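**Q** with the input below, show me the fold.
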Amino acid sequence: MTDRAVIHIVDDDRAAREGLVFLLSSLGLEARAYAGAAALLAAIEDQTEGCILADVRMPGMSGLELLDELGRRGCPLPVIMITGHGDVPMAVRAMRAGAVDFFEKPVNGMALVERIKEALELSRARAGSEREKAQLGRRIDSLTAREAEVARAVLRGLLNKQIAHELGISQKTVEIHRHNAMEKMGASSAADLVRLLVAAGWEG
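**A** Sure, this is the predicted structure:
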């Protein structure tokens, strides 16, 4: 895994992929090329930042099939599709499957570069969100069973007295557990605690 965002180009046309690598490298961007989808899938397994440029029509796994597979694997890298045989239904299918854009050959190089830069920004934002989610998950794991119960009740919108009644404990005990949960989560208020739990994807 690299710390630098990488642009992955998959195209069975050697001249096309080498041309894109040359263009992107000349602009100071890191680009890697692959002749087919299988090689790409093996190379990006641990990649969390970057983007993918994929040709639609390739032997073996097509670009659209690759897009579907990336979706099944939960790949976070934005995908831009490129084709020499584009049509509206194909573009619609690609966008519905998760592509961030669709270019027809011959590609306008600078327009593509601008879209790539936007895709890299999206990738960085996604990676940051995933890191935050993982960090919040570790904080949730640090909660005791009772603190988690109280946090779950807060997430449901219950007041301290309602939580006390539901759990069969005193309101003072609820307040202590709620305070501890907020402290461990780094929350400044009940609303902030709820925000953090939702951001972590926690449903209790």
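**Q** only C-alpha atoms from now on, for both contacts and neighbour counts.
**A** Noted.
**Q** can you give me the helices in the chain?
**A** Counting by DSSP state H, one finds helices in the chain at the ranges 14-26, 37-43, 63-73, 88-96, 109-141, 145-155, 160-167, 171-185, 190-199.
**Q** ok, the residue of the chain positioned farthest from its centre to Gly109 distance?
**A** Here the chain reaches farthest from its C-alpha mean at Ser170, the gap being 42.2 Å by CA atoms, centre = their mean. Noted for Ser170: a distance of 67 Å to Gly109, by CA to CA, to the nearest Å.
**Q** and this one, please, so the two structures can be compared:
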Amino acid sequence: MELLMKSVGQPCHLFDSGDTFLKAYSPEWSGCLILDIRMPGIGGLELQNELQKRSCGLPVIFITGFGDVPMAVEAIKNGAFDFIEKPFRDQELLDRINAAIEANSQQRIALSETAVVKERLQRLTGREREVMDLVVTGKANKVIAHELGVSQRTVEIHRARVMEKMEAKSLPELVRMHLVN
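**A** This next block holds a predicted model:
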């Protein structure tokens, strides 16, 4: 596995068992995890379950020479990215690894964007949050003012502050941010 990965310039870290991996694991890691169903110590499916308990975001690709359909179904239901039976073609595995790494990258970007939006939401006052919640539903300032029992000018001021604090350049962008939360 190490030779295959190095042959295409892909960095990799090898662990002699699932237990060794768990001791070294860091939530900051990115990439993907290649597991065999049968491994020394903790088996692949058990390791997958433990990683789920730890909210591990690494996509898991199972490879095995001893798999069967129920085992593959269990792995996929538990969130495995893929399940490959041995023997496999090197290029097939590399293609699936690349797809898993890309998926992990996209997931990390989405989580990062979510964290940014949540941080921006913390900047809003309670009233600004109320105004934002009504603005993103498409309600006009006049309607929002009536619902909140404030003047239309007050709504306009809060709306401007919401746009500024959320760093939204347009209403559709603000709606997208609201959906992330």
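**Q** now the helices of structure 1 in TSV, with mean neighbour count?
**A** Shown next, in TSV, are the helices of structure 1 (neighbours: other CA atoms under 10 Å):
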stretch	mean neighbour count
helix 14-26	15
helix 37-43	16
helix 63-73	18
helix 88-96	14
helix 109-141	16
helix 145-155	19
helix 160-167	16
helix 171-185	18
helix 190-199	17
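**Q** in a markdown table: those, plus distance to Val6 of structure 1.
**A** Below are the helices of structure 1 laid out as a markdown table (distance: least, CA to CA, whole Å):
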| stretch | distance to Val6 of structure 1 |
| --- | --- |
| helix 14-26 | 10 |
| helix 37-43 | 11 |
| helix 63-73 | 16 |
| helix 88-96 | 22 |
| helix 109-141 | 9 |
| helix 145-155 | 39 |
| helix 160-167 | 49 |
| helix 171-185 | 33 |
| helix 190-199 | 27 |
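**Q** pull the contacting residues for whatever residue of structure 2 lines up with Asp46 of structure 1.
**A** Counting by TM-score structural alignment, Asp46 of structure 1 corresponds to Pro27 in structure 2. By CA atoms under 8 Å, 6 or more residues apart in numbering, the contact set of Pro27 of structure 2 is Cys56, Gly57.
**Q** with Asp82 of structure 2 instead?
**A** Val60, Ile61, Phe62, Ile76, Arg96.
**Q** for Leu171 of structure 2, same thing?
**A** Contacts of Leu171 of structure 2 by CA under 8 Å, 6+ apart are Val136.
**Q** so what corresponds to it in structure 1?
**A** The pairwise alignment with structure 1 assigns Leu171 of structure 2 to Ala190, based on TM-score structural alignment.
**Q** same check on Ser17 of structure 2?
**A** Match for Ser17 of structure 2 (TM-score structural alignment): Gly36.
**Q** what's the most distant pair in the contacts of Asp82 of structure 2?
**A** Farthest-apart pair in the contacts of Asp82 of structure 2 is Ile76 and Arg96; separation 14.3 Å (CA to CA).
**Q** circling back: how near is the match of Leu171 of structure 2 to Val79 of structure 1?
**A** Computed as CA to CA, the Ala190 of structure 1 to Val79 of structure 1 distance reads 39 Å.
**Q** ok so, going back, counterpart of the residue farthest from the centre of structure 1 in structure 2?
**A** Looks like Ser170 of structure 1 aligns to Ser151 there (TM-score structural alignment).
**Q** test my guess that that match contacts Ala145.
**A** Yes - Ser151 of structure 2 lies in contact with Ala145 (CA atoms under 8 Å); the separation is 5.4 Å.
**Q** what about stretch 90-97 of structure 2, how far off from structure 1?
**A** Following the fit onto structure 1, the mean deviation recorded for stretch 90-97 of structure 2 is 1.0 Å by mean CA distance after the TM-score superposition for structure 1.
**Q** how far off centre is that stretch?
**A** Relative to its chain's centre, stretch 90-97 of structure 2 lies at 22 Å (CA atoms, centre = their mean, to the nearest Å).
**Q** residues in structure 1 matched by it, start to end?
**A** With TM-score structural alignment as the criterion, stretch 90-97 of structure 2 aligns to 109-116.
**Q** next one: stretch 60-67 of structure 2
**A** Against structure 1, stretch 60-67 of structure 2 falls on residues 79-86 (TM-score structural alignment).
**Q** who touches the matching stretch?
**A** With CA under 8 Å, 6+ apart, stretch 79-86 of structure 1 has contacts from 51-57, 63, 67, 94, 98-106, 116, 119.
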